[in-house]
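**Q** model this:
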Amino acid sequence: MAIECSGRADEASGPGDRATPVPTAAPDLSPPARLVPLLALACGSSVATVYFAQPLLVTLGERFALGPALLGTIVTVTQLGYAAGLLLLVPLGDLLDRRRLITAQLGLLALALLGAGLAPGAAALLGALAAVGLLAVVAQTMVAAAAALTTPARRGRAVGTVTGGIVTGILLARAAAGALADLAGWRAVYLVSAGVTALLAVLLRRALPSTLRPAMPPSEGAGKMSYGRLVASTVTLFVRHPLLRIRGALALLVFAAFSTLWSTVAQPLSGPPWSLSHTAIGAFGLAGAAGAAAAGVAGRWNDRGLAQRTTGAGLALLTLSWLPIGLTGQSLWALAGGAVLLDFAVQAVHVTNQTMIHAVRPDAGSRIIGGYMVFYSAGSGLGALGSSLAYAVAGWPMVTALGAAFSLAALLLWATTRRTTVVGPTGDIG
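**A** So this is what the prediction gives:
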């Protein structure tokens, strides 16, 4: 029941910051008040499963006799599974009943987590974690569902709330996994998560509307489009609509900056002059989680027609956040403050991106968000790889310079494309 827009997609069609009110063919049918927070919780819980292994790598290496050179495969197989899911599973949200799709994927994710928690050997563990990554993309299907269930006037708020849940899950996953592993062992992390995921599947089965179906136009109806064409159409959408490519490129650069910080910050904190414990290092994820509040704020600004201003302000703040982050060697307070600013900025831009791209083709929301998140994954990988090399070459100053460069590049890209006006062949804004 995706709600289609007629007219302009937020600000994508012109240089001004305020959008002309968009008439809608559907009545103002808002989801139940409890549903959006429940979707946010389920999104955060699902995405967190991708990051549980990171603080457990040493323990998993010892348990399964994996040498240092093989430890990275634990993270790699999970990320590869996630990337595959973005391309192969998320587009199904535009073809199948989303209520059944979401609850089925959550149920299968619970089984994959159970398999990881009970894995008897390395091969079984890696296979289970690949399945965890593949199925964790249900979070993106839930983002598309939240957008489809909400009228355009309130869509930014709903997307902001659900996205805030995702970011909170990412930032808290490492701390939660480390604490639970210390209390009950590493298997408990996956077994407890399996139980929580199964419970969320039951709750969403009851809370989601029973007719949460995609709204494809007649030319792309569910009865006419094959699965292969559906997946291929994701690429076609990004070729056809420049706005999707621009916002995807912004996501790549923004999350490269995000990953530059969070993939490397443990190294300067674990050495002199701080020599912090793993628990203390994980606490900085809690500081960064405060920045997730930006998701709701950005959603409200988007609903007021201020998407371009939100993007520009967020990218400027992202660039400036590297000034206090660069002082990590002298002040932990500076790092904490910089992390809050960085996460606040990243979420403001991320919510704005998703709100704008969904308005381009509401009937293709799942495919668009899945394709967009491929840019996100590429940026996260680029930041992690680049920051590791930078720290090995010249330490934290080089990492700070790299993060600032990603941020400044995103700001310059926005500044040079914010007034671009392109109308797609169907009349949609692109």
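
**Q** contacts, neighbours, all on C-alpha from now
**A** Will do.

**Q** now the nearest residue to Pro68 once chain neighbours are set aside: how far from Val254?
**A** Nearest non-adjacent residue to Pro68, counting by CA to CA, 6 or more residues apart in numbering: Gly61, 7.5 Å away. Here Gly61 is placed at a distance of 32 Å from Val254 (CA to CA, to the nearest Å).

**Q** Within its local environment, how many residues does the residue nearest to Pro68 see?
**A** Gly61 is flanked by 17 other residues according to other CA atoms under 10 Å.

**Q** who touches it in this structure?
**A** By CA atoms under 8 Å, 6 or more residues apart in numbering, Gly61 lies in contact with Gly67, Pro68, Leu71.

**Q** how about CSV for those residues, with distance to Leu88 and neighbour count added?
**A** Below are these laid out as CSV (distance: CA to CA, whole Å; neighbours: other CA atoms under 10 Å):
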residue, distance to Leu88, neighbour count
Gly67, 32, 11
Pro68, 32, 12
Leu71, 27, 17
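
**Q** I'd like to know which of those residues are part of helices.
**A** When the contacts of Gly61 are checked against helices (DSSP state H), the matches are Pro68, Leu71.

**Q** Surely Ser321 is in contact with Leu335?
**A** No: counting by CA atoms under 8 Å, Ser321 stays clear of Leu335, with 9.3 Å between them.

**Q** The structure of the following sequence is requested for comparison with the preceding one:
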Amino acid sequence: MAVEQQGGPRRIEAEAGNPEAASLSRAHTLLFAVAAGVAVAGVYLAQPLLVTMGHDLGLAPGTVGVVVTLTQVGYALGLFLLVPLGDLLDRRRLIVGQFALLAAASAAVGLAGHAALLLVAMICVGLLAVVTQVVVAHAASLAAPAERGRVVGAVTGGVVLGILLARTVSGTVADLAGWRAVYLGSAALSLVLAHTLYRVLPRGRDDRPAATGGARLSYRKLLVSMPTLFAAERLFRVRALFALLIFAAFSTLWSSIALPLSEPPLSLSHTAIGAFGLAGAAGALGAIPAGRLSDRGHANRVTGIALVLLTLSWLPLAFTRQSLWALVVGTIMLDLAVQAVHVSNQTLIHPLRPDAGSRLIGGYMIFYSIGSAVGAIASTTLYAAAGWSAVCLLGAGFGALALVVWAVDARRGPRERAGASAPTVTP
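**A** Prediction:
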């Protein structure tokens, strides 16, 4: 397939199985990162707004986490039902179409008049925000094998920045114009991106990856093949479990942090709560170095170190009520760790089956969504029942369990890891 830059003759060739594929340009990488970040941001805009949304629409404090949980449920459905289409359909049309529909879903959230409509619209936002993963898979397929980690790291960095800055932006906009303006603004931005991507992505080309043997899979067979990939690839299974656990820890923090911060003695505003996303964004800077280390065959070592950091991050987070600086330190530690593991995971799994790149990324991200949903509902429920200290124990438990899985895998699977660490693995 070829991507042609607007205003110039240069093309980026990324033929499947072509080891001489050219590097993905920085401009295209940046565009992919921005698009992925904006799309996924819609899933997290509500987190600093949960208390206000609950009051406005009559949701009880102990159940406001359902807003985030249902969004993650929609995301999980989209990962299974929509992301695999990237291995079947014209990716340009798929990406542009999903951005247009995401704009409509975001507008529905902003205009919701009662809780039921809000929850349905949030499911739709999650369902359509999976365009992020189509973008990631597309970028990975276009990158030269030796630079795949760098490209995936850059685009995934955009994803994490979108997740974290979403909180800062939504908190500020909510204080200035109300929480509904947050989603109406997101809808407008999604429409702008749909138009931009329509103009920049390749026109009139069939960029679907070639299926094995030259045959096209039907949609039904495409979906059925996802569990088959999971059963066949041990590395895929291990990395998917890492995704579930690290994002359960990630969501444990970010789905519940607005609760202690908005209550006395802190009683912070939406803007102040959202600003802590900037601290987490500093952790996202670890994405590109993690990707480069993965390109050099150090993905498993990066994973182990990051999981130790993830578990330890909950120590300073436990002192959030006593010191906001402790929250800043813990947030940076946690987000840096999650980002490093996430980039290493995606760098390793894509080369397993380049012809099934969208299905691999989509299947992997299903576990991300499950972990995020579990962390959201568990943390908000536990906070209502036992307070912030119990939430911190929950988050540390997720990190410690992931570290145990890593240690067991380090003893059981040296041969599989050695093979998977090479960035040029072919199916």
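
**Q** sorry, back to before: how far apart are the host helix or strand of the residue nearest to Pro68 of the first structure and its match in the second structure?
**A** Here Gly61 of the first structure is covered by helix 57-63, with elements defined by DSSP states H and E. Once the two are superposed, helix 57-63 of the first structure sits an average of 4.5 Å from its aligned residues in the second structure (mean CA distance after the TM-score superposition for the first structure).

**Q** buried residues in that helix?
**A** By neighbour count with 16 or more other CA atoms under 10 Å, helix 57-63 of the first structure contains the buried residues Leu57, Leu60, Gly61.

**Q** One more: stretch 43-59 of the first structure?
**A** Buried, per 16+ other CA under 10 Å, within stretch 43-59 of the first structure: 43-57.

**Q** hmm, back to that, of the buried residues of helix 57-63 of the first structure, which is the nearest to Leu342 of the first structure?
**A** Leu342 of the first structure lies nearest to Leu57 out of the buried residues of helix 57-63 of the first structure, by CA to CA, at 26.4 Å.

**Q** Pull the contacting residues for the closest one.
**A** Leu57 of the first structure neighbours (CA under 8 Å, 6+ apart): Leu71, Ile74.

**Q** Equivalent analysis for Ala39 of the second structure, please.
**A** Contacts of Ala39 of the second structure by CA under 8 Å, 6+ apart are Phe99, Leu102, Ala129, Val130, Val131, Thr132, Gly162, Ser190.

**Q** which one of those residues sits closest to Leu278 of the second structure?
**A** For the contacts of Ala39 of the second structure, the nearest to Leu278 of the second structure is Gly162 (10.7 Å; CA to CA).

**Q** I'd assumed Val40 was in contact with that closest one.
**A** Yes: applying CA under 8 Å, one finds Gly162 of the second structure in contact with Val40, separated by 6.4 Å.

**Q** joint contacts of the two?
**A** With CA under 8 Å, 6+ apart, Gly162 of the second structure and Val40 have no common neighbours.

**Q** So which of the contacts of Ala39 of the second structure are in strands?
**A** Among the contacts of Ala39 of the second structure, no member is found in strands (DSSP state E).

**Q** Any of those buried? List them.
**A** Burial by neighbour count, judged by 16+ other CA under 10 Å, picks out Phe99, Leu102, Ala129, Val130, Val131, Thr132, Gly162, Ser190 from the contacts of Ala39 of the second structure.

**Q** aligned partner of the fourth one in the first structure?
**A** This points to Val130 of the second structure. Alignment note (TM-score structural alignment): Val130 of the second structure maps to Val137 of the first structure.
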